[in-house]
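Next input, structure requested:
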Amino acid sequence: MSDLRVLVGYSPDDRGDDALALASLVARAAKVPMTVANVHPPAWPSRGPGAVDTEWVAYLREQSAAALRQAEERIAGLKVPGRDVEFRVHAHRGSGRGLIDVARQVEADLIVIGSAPRGRRDRIAIGSTADQLLHGSPVPVMLAPRGYAGSAPGAFERLTVAYWRRRDVEAPLQVAARIATSLGLPVRLVTLVLRPPGLPARFLGADDVVQRQYEQAEKDLAHAAGLLAPHMEVTTEAVQGAGIAKTLGTVDMRPGEVLALMSSHQGPLRKVFLGESSGKILRAAPCPVVVLPRGSVRGRTR
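All right, here's what the predicted structure looks like:
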């Protein structure tokens, strides 16, 4: 993935600007081209009078063209060379599925979108576009928190991977490593060790089940770090807490942090599929999140 190709889904609103700011950071860090796409609805499924159909399609295309003109204006202030940006208009009933189509057309390695507008500032909310992508994209999906365009750092600083050891973990871990290499980032592997709800920390002794889970997590993290080293800088951290959101809140996050999540092992092979735990982490994360497909990703989308 050293020749990372970035596709950003753009809409003429705040979430589009957030996605564009994040994708521009990726393109600059990896020194790669970027495709900006706007997906509009298709023509009516049942044909009506020819003039009505023609006018409707023309209107949809003009709206998309206007959105991309706005994106071009935004890009001018994001330090991305214009020659490295391509613009695409695509018709599809689902914006997320439409972006998957465009990703195949341009052979994208990464799809970037913004948060749904109803989300909290500096957090990610899943809307219909994200839902479609997070349950079927063949390439990693990166999401910008709400308001990211107004608070984006000058550069990325680190890629943190939310890690749990399991049978098929090596392939997405290697994808995360390739993304980190493309962006020139060190990798941190973090495991959240959750104690049973309602059990105060003072009742946790050295021999309890949570302590044993913590010790096992440290061993698993060391094993995972060994899979990546000596090719890159890797650190590990096991964190105890009650509940995913509260525990993640105790993890140090740099201004230029990116958090990587692995897809659920119950999802389809070589596709993104957000599981329950990963979904909770995504919603609680205070930084951009990239969700990795399950299984190996060989080359680009087809």
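
switch to C-alpha atoms for all contacts and neighbour counts from now on
Will do.

what's the distance between residue 224 and residue 182?
20 Å (Cα to Cα, to the nearest Å).

Can you name the residues that contact residue 170?
Contacts for residue 170 (Cα atoms under 8 Å, 6 or more residues apart in numbering) come out as residue 227.

go again using 6 Å as the cut-off
By Cα atoms under 6 Å, 6 or more residues apart in numbering, the contact list for residue 170 is empty.

what about stretch 30-41, start to end distance?
Stretch 30-41 end-to-end distance (Cα to Cα) = 32 Å.

Kindly list the longest helix within this protein.
helix 50-76 (DSSP state H).

buried ones in that helix?
57, 60-61, 63-65, 67-68, 70-72, 75 (16 or more other Cα atoms under 10 Å).

And the residue nearest the centre of the chain?
The centroid of the chain falls nearest to residue 142 when counting by Cα atoms, centre = their mean (1.9 Å).

which residues touch the helix or strand containing that residue?
According to DSSP states H and E, residue 142 maps onto strand 141-144. Applying Cα under 6 Å, 6+ apart, the set of residues contacting strand 141-144 from outside is 18-19, 110-115, 288-291.

change it to 8 Å
Under Cα under 8 Å, 6+ apart, the answer for strand 141-144 is 18-19, 22, 110-115, 124, 133-134, 272, 287-292.

here's the other one to compare against:
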Amino acid sequence: MSASDFDRRSVGGHILVAYVATDYGKDALRLGIALAQDRNVSLEIVMVAPVHNSFSGVYPHDRGYGSIVEEQIAGWLQEALDEVPPRIPATARIVPGASEAEALNQAAEDLHCDVIVVGARKDGLLGRYHMGAAVNSLLHSSTVPIALAPRGYAHPGPLTRVTTMFGPRPGTSDVIAIGLDRARRREIPLRLVSLVIPGESELVALGNDVPAAVAAYADRVLADIAEEMVASGHATTEVATGRNVEDAMEELSWEDGEIAIVGSSRLAAPGRLFLGGTAARMLRSIPIPMLVVPAGYMRVGKGTSTTKDGEN
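Next up is the predicted model:
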């Protein structure tokens, strides 16, 4: 299969922004806008309220507000809607839930969203990321890819490059497949980065040959597509190596409009996301958004490139 034959699948076309009226909620909104720029997708701006509330639904709505709290929430949602450029369709809504993470994941499934966008709290590691309870729960249970906006994210979009971070661990096929797919959909460059940490795998030497690593860690179909994209100039390859993940990340340069893609841990249940130790250490070192993919989210077989719908 050549890169020109890469399957352009039907997609949900919706991005869920997990919104709160805070700095990190606004970071998530800005990343959602950046992801939607120049794409035929819409934003679902969602706030979660306790299950016993009486004011769930889409905003703005026609009826009057029943309480000061409802009026305040409606005001926050209107402020979020006002930030979205007119050319990007956006809907704001409140969803009820005893668990914020479960409510967000359920809303993403009900609304056929292809990604949940979340922000980092103010006291993030190295000023970039700190996960609140809801985000941490999503990173260990979501059935939908999670896009993490670093603190102070301000790139207006559209995205300029997709970087896949992979190694000899479970989830490599998910990462490479979604990277290939998203780069082609957006018609932006793809960077395939082989992460090589001595002592963590007997396949360290193989990781220095990125096309061979793609074939070994993922499969031949993906390797063929990646190889043609590299040959045509639509993709590049790099090796990031060091004594540890942090050292390896220092070897890489980043663009303002870039997004990095990582896979789930081997501990992830099929169809679920589980942020592993390597990806968590990457969060401490990179200044750009990171997309974490659930286990088995992208599946590749003979004669087809991917079989899972999605749009990020």
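
mind putting the buried residues of helix 50-76 of structure 1 in TSV, distance to residue 158 of structure 1 included?
As requested, the buried residues of helix 50-76 of structure 1 are exported to TSV (distance: Cα to Cα, whole Å):
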residue	distance to residue 158 of structure 1
57	44
60	40
61	39
63	37
64	35
65	36
67	32
68	31
70	31
71	27
72	28
75	24
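
Structure 2: which residue goes with residue 73 of structure 1?
Residue pairing (TM-score structural alignment): residue 73 of structure 1 is matched to residue 82 of structure 2.

Ignore what I typed, I meant residue 299 of structure 1.
In structure 2, residue 299 of structure 1 lands on residue 309 (TM-score structural alignment).

who's in contact with residue 245 of structure 2?
So residue 245 of structure 2 contacts 197, 278, 281-282 (Cα under 8 Å, 6+ apart).

My error: substitute residue 192 of structure 2 in the last question.
Here residue 192 of structure 2 is in contact with 163-166, 176, 210, 235-238 (Cα under 8 Å, 6+ apart).

Compare these with structure 1 and list the overlap.
Listed in the original numbering, the contacts of residue 192 of structure 2 still in contact in structure 1 are 163-166, 235-238 (both residues aligned by TM-score structural alignment, their matches' Cα atoms under 8 Å).

For those residues, work out which two are farthest apart.
166 and 235 (14.9 Å; Cα to Cα).

These two: who's more crowded?
Neighbour count, other Cα atoms under 10 Å: between residue 166 of structure 2 and residue 235, residue 166 has more, with 29 against 22.

Mind telling me what the more buried one corresponds to in structure 1?
Checking TM-score structural alignment: residue 166 of structure 2 goes with residue 163.

And residue 44 of structure 2, by the same measure?
Per TM-score structural alignment, residue 44 of structure 2 is aligned with residue 35.

Doesn't residue 91 of structure 2 belong to a strand?
Yes - secondary structure of residue 91 of structure 2 (DSSP: H, G, I helix; E, B strand; the rest coil): part of a strand.

give me the stretch of structure 1 that stretch 128-145 of structure 2 matches.
By TM-score structural alignment, stretch 128-145 of structure 2 lines up with residues 123-140 in structure 1.

Just give me how far the matching stretch sits from the chain centre.
How far stretch 123-140 of structure 1 lies from its chain's middle: 8 Å, per Cα atoms, centre = their mean, to the nearest Å.

same deal with stretch 139-154 of structure 1?
Counting by Cα atoms, centre = their mean, stretch 139-154 of structure 1 comes out at 9 Å from the chain centroid.

Check the separation of the first and last residues in it.
OK, stretch 139-154 of structure 1 end separation, Cα to Cα: 26 Å.

Check which residues of that stretch are buried.
Buried-residue list, stretch 139-154 of structure 1, by 16+ other Cα under 10 Å: 139-149, 152-153.

Kindly reformat the residues you listed as CSV containing distance to residue 211 of structure 1.
Shown next, in CSV, are these (distance: Cα to Cα, whole Å):
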residue, distance to residue 211 of structure 1
139, 36
140, 34
141, 34
142, 33
143, 34
144, 35
145, 33
146, 36
147, 38
148, 37
149, 41
152, 38
153, 37
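
and which of those residues is nearest to residue 228 of structure 1?
residue 140 (19.0 Å).

can you tell me the mean distance of the strand holding residue 142 of structure 1 from structure 2 after alignment?
Compared with structure 2 after the fit, strand 141-144 of structure 1 shows a mean deviation of 0.5 Å (mean Cα distance after the TM-score superposition for structure 1).

after that strand comes which helix or strand?
Next along from strand 141-144 of structure 1, by DSSP H and E: helix 148-151.

How about residues contacting the helix or strand following that following helix?
Next helix or strand after helix 148-151 of structure 1 toward the C-terminus (DSSP H and E): strand 158-162. Strand 158-162 of structure 1 is contacted from outside by 176, 180, 185-192, 254, 256-262, using Cα under 8 Å, 6+ apart.
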